[in-house]
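Undergrad: coordinates only, sequence not included:
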């Protein structure tokens, strides 16, 4: 049987073009990798560790969900996310039950600043738990494909051995290069199987055995919020330089940890959406996202607290007070980009929307 050759265009993919599901790869229980391609043959350019926001057509209306990209930009003809259903999952459950090859969905991004490329180092320590392994897989694949594998100690915690996502693929990498050391720990072992790794919750003693030179390593951490808090506490107590610690989380940060100066709202503000010619009055306390919704305009959004970057819009003129949590870079702000979910108009603001 002949195979139709996919054209590879000279242009990178942008989120103006929908993605087509190309493959669905089972990983573990209630976990699968979804590989997407651009129907035009466009290639994918991003940093390993970044994420996509998918617009999922669930019953009742589109649902925006953010997923870390588990593939590497060193393999640019497709892009993948690996998702695991949690209790109460809606979007992820829909993907696992209904998203099949050939289906097309809207996506926004890539976005995010969690990437080893932003923090070059001779030695890395990747620490993850559960589905938090996905950005670590992307960064490790990038290192493998680069042809110059750096020194990586890869620590991963799971409930049981069969829950370790990408286990065989990582072992395949580690078996062929000396620079990748894998350290798995599980809370429970499975009957009638042999487990040679660590057992129990990750601890200071365990971390010292896994990476004796942890003080020399750049640390990247991803997992459930309590897990990352425990890792931070461990590293601080061990005297680690936390300026070299980086984490990825889609949970809202603690409000008391955010200290920013917010301008007093103007008594009367107005947002003009240049593309639609609509102007909406507001008092300066509403976010741009809320004003847009009130005007019947749709700005894609997901986290709604300034972390994911899905709701970026271009500000043509005017001032906003913006309290964000890392979903936008200083360069983007300098170019007039704002996050609609956490930007409040101060006077008259004109947006390119």
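TA: Everything's here; your move. Model, not experiment: these values are computed from the prediction.
Undergrad: contacts and neighbour counts: CA atoms only from here.
TA: Fine.
Undergrad: which parts of the stretch 151-300 of the chain are helices?
TA: For the stretch 151-300 of the chain, the helices defined by DSSP state H, counting those that start in this stretch cover 167-174, 204-210, 225-237, 288-294.
Undergrad: which one of those helices has the most crowded surroundings?
TA: Mean neighbour count (mean count of other CA atoms under 10 Å) peaks for helix 288-294 among these, with a mean of 19.
Undergrad: past it, which element shows up next along the chain?
TA: strand 312-322 (DSSP states H and E).
Undergrad: and that next one, what does it pack onto?
TA: Where contact means 3 or more CA pairs under 8 Å, 6 or more residues apart in numbering; DSSP states H and E, strand 312-322 is packed against strand 337-339, strand 343-351.
Undergrad: of all those, which lies closest to residue 286?
TA: Comparison of the helices and strands packed on strand 312-322 against residue 286 by CA to CA identifies strand 343-351 as nearest, at 5.9 Å.
Undergrad: quick one: residues in contact with the closest one.
TA: With contact meaning CA atoms under 8 Å, 6 or more residues apart in numbering, strand 343-351 is reached by 265-266, 268-274, 284-288, 313-323.
Undergrad: again, 6 Å this time
TA: 265-266, 269-274, 284, 286-288, 314-322 (CA atoms under 6 Å, 6 or more residues apart in numbering).
Undergrad: run the chain-centre distance for that strand.
TA: With CA atoms, centre = their mean, to the nearest Å as the basis, strand 343-351 stands 28 Å off its chain's centre.
Undergrad: now the angle between strand 312-322 and it, please.
TA: For strand 343-351 against strand 312-322, the angle by axes from the mean of the first three to the mean of the last three CA atoms, to 10 degrees is 130 degrees.
Undergrad: still on that earlier bit, would you list the helices and strands packed on strand 312-322 in TSV and tack on mean neighbour count and distance to residue 210?
TA: Shown next, in TSV, are the helices and strands packed on strand 312-322 (neighbours: other CA atoms under 10 Å; distance: least, CA to CA, whole Å):
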stretch	mean neighbour count	distance to residue 210
strand 337-339	26	40
strand 343-351	22	43
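Undergrad: could I get those in CSV, plus columns for distance to residue 35?
TA: Shown next, in CSV, are the helices and strands packed on strand 312-322 (distance: least, CA to CA, whole Å):
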stretch, distance to residue 35
strand 337-339, 28
strand 343-351, 34
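Undergrad: ok, structure two:
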């Protein structure tokens, strides 16, 4: 076949829906859903990034953000691994209704939580529960590269049966010498012996698992109390926190992007938002967010985390002054081009947005 006749690679973009092709139970209340592009396009993303899914609930679409658990080194399919909590709505819908053949709209990929932005010779991946998903993606990508690696992989779970991806990670670690696995559980399973770590992750465990932790680039993902404990443990041991990276959909106020002090929303000041594409104008106060006003007016603006992290609710501001306090979900370039995040933007007086 001549060079001119060779087929060109096609990569998926979020203008095309994703088709569910299979699902696999991983652990109690944990399922991996596998997707392909209906056009058979390949997937290209940074290991550790996430997608925001539009879930067709009966009343109105629900937007939920999930980390991609597969690796771009295996580009013919894409997986997300989700855990249903007691109060889950979107994830529970997926468990009960999402089946092979169904198609969903997904927005992304997005996020900067990836080793590709922080290359290092040694990594320390620390996770809890379903926070293991970006670590699985990054570890698989490094494993598939065929190059030597040095990863200390720590995952914490309630009990051994709830460790997600345990068998797959242990299989990879038997094939290479650069994946050092450590499991930490709070309790054991009946009639099954456990010889690993028990209790809550702490400084002593860290020293036993990775004596050279000061030399490693740290990535952490899990519930906010867990990540806070990890941060405090590392900081207390003199770790350079500039080399600490975490993925969370719970905002850290101290890390929020600042805005000028002279533009502060006032609860007793009235404001007005004109939604240009819908032709709706709504009265509000300056402390209302664009997203909350849109919802009250019956408009749907896709949103995920609602804390300025995921970037799903990015829309263009056509006119007016706003106050935006985000947590990394929008770039300076986007802001310069007039975009805002509806979930964390307050109108100052009259504004107009493309929604």
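TA: It's in. Note that this is a predicted model, so its numbers are computed, not measured.
Undergrad: give me the TM-score for this pair.
TA: In this superposition the chains share a TM-score of 0.89, using TM-score structural alignment, normalised by the length of the first structure; 345 aligned residues with a CA RMSD of 2.4 Å.
Undergrad: quick revisit: figure out which of the helices of the stretch 151-300 of the first structure is closest to residue 10 of the first structure.
TA: Closest of the helices of the stretch 151-300 of the first structure to residue 10 of the first structure is helix 167-174, at 30.3 Å (criterion: CA to CA).
Undergrad: post-alignment, that closest one versus the second structure, mean distance?
TA: Once superposed with the second structure, the aligned residues differ from helix 167-174 of the first structure by a mean of 0.9 Å; criterion: mean CA distance after the TM-score superposition for the first structure.
Undergrad: how far is that helix from where the chain is centred?
TA: In this view, helix 167-174 of the first structure has its centroid 22 Å away from the chain centroid, taken as CA atoms, centre = their mean.
Undergrad: swap in stretch 272-283 of the second structure?
TA: Distance of stretch 272-283 of the second structure from the chain centroid (CA atoms, centre = their mean) equals 31 Å.
Undergrad: contacts for it, please.
TA: Defining contact as CA under 6 Å, 6+ apart, one finds that stretch 272-283 of the second structure is touched by 284, 350, 351, 352, 353, 354, 355.
Undergrad: can those go into JSON lines with extra columns for distance to residue 67 of the second structure?
TA: JSON lines is the format used below for the contacts of stretch 272-283 of the second structure (distance: CA to CA, whole Å):
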{"residue": "284", "distance to residue 67 of the second structure": "34"}
{"residue": "350", "distance to residue 67 of the second structure": "37"}
{"residue": "351", "distance to residue 67 of the second structure": "34"}
{"residue": "352", "distance to residue 67 of the second structure": "32"}
{"residue": "353", "distance to residue 67 of the second structure": "29"}
{"residue": "354", "distance to residue 67 of the second structure": "28"}
{"residue": "355", "distance to residue 67 of the second structure": "27"}
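Undergrad: once you drop chain neighbours, what's closest to residue 252 of the first structure?
TA: residue 305 (6.8 Å; CA to CA, 6 or more residues apart in numbering).
Undergrad: neighbours around the aligned partner of the one you found in the second structure, how many?
TA: Aligning on TM-score structural alignment places residue 305 of the first structure opposite residue 307 in the second structure. Residue 307 of the second structure: 22 surrounding residues under other CA atoms under 10 Å.
Undergrad: now residue 212 of the first structure
TA: 11.
Undergrad: that one maps to what in the second structure?
TA: By TM-score structural alignment, residue 212 of the first structure lines up with residue 211.
Undergrad: before we move on, the earlier item: and the furthest pair within the contacts of stretch 272-283 of the second structure?
TA: Longest span within the contacts of stretch 272-283 of the second structure, CA to CA: 284 and 354, 17.5 Å.
Undergrad: between the two, which has more neighbouring residues?
TA: The neighbour comparison of residue 284 of the second structure against residue 354 (other CA under 10 Å) goes to residue 284, with 21 against 15.
Undergrad: not counting sequence-adjacent ones, nearest residue to the more buried one?
TA: residue 271 (5.2 Å).
Undergrad: how about residue 40 of the second structure?
TA: residue 76 (7.4 Å).
Undergrad: tally of neighbours for the one you found?
TA: Neighbours of residue 76 of the second structure under the rule other CA under 10 Å: 15.
Undergrad: same question, residue 157 of the first structure
TA: Around residue 157 of the first structure there are 27 other residues, counting by other CA under 10 Å.
Undergrad: now swap in residue 147 of the second structure and tell me
TA: Neighbour count for residue 147 of the second structure, taken as other CA under 10 Å: 9.
Undergrad: list the contacts of the residue nearest to residue 284 of the second structure.
TA: 284, 285, 286, 349, 350.
Undergrad: distance of the aligned partner of residue 286 of the first structure in the second structure from residue 60 of the second structure?
TA: When the second structure is aligned by TM-score structural alignment, residue 286 of the first structure is paired with residue 288. Going from residue 288 of the second structure to residue 60 of the second structure by CA to CA, to the nearest Å gives 22 Å.
Undergrad: more neighbours: which of the two?
TA: Legend: neighbour count by other CA under 10 Å for residue 288 of the second structure and residue 60, higher for residue 288 (20 against 10).
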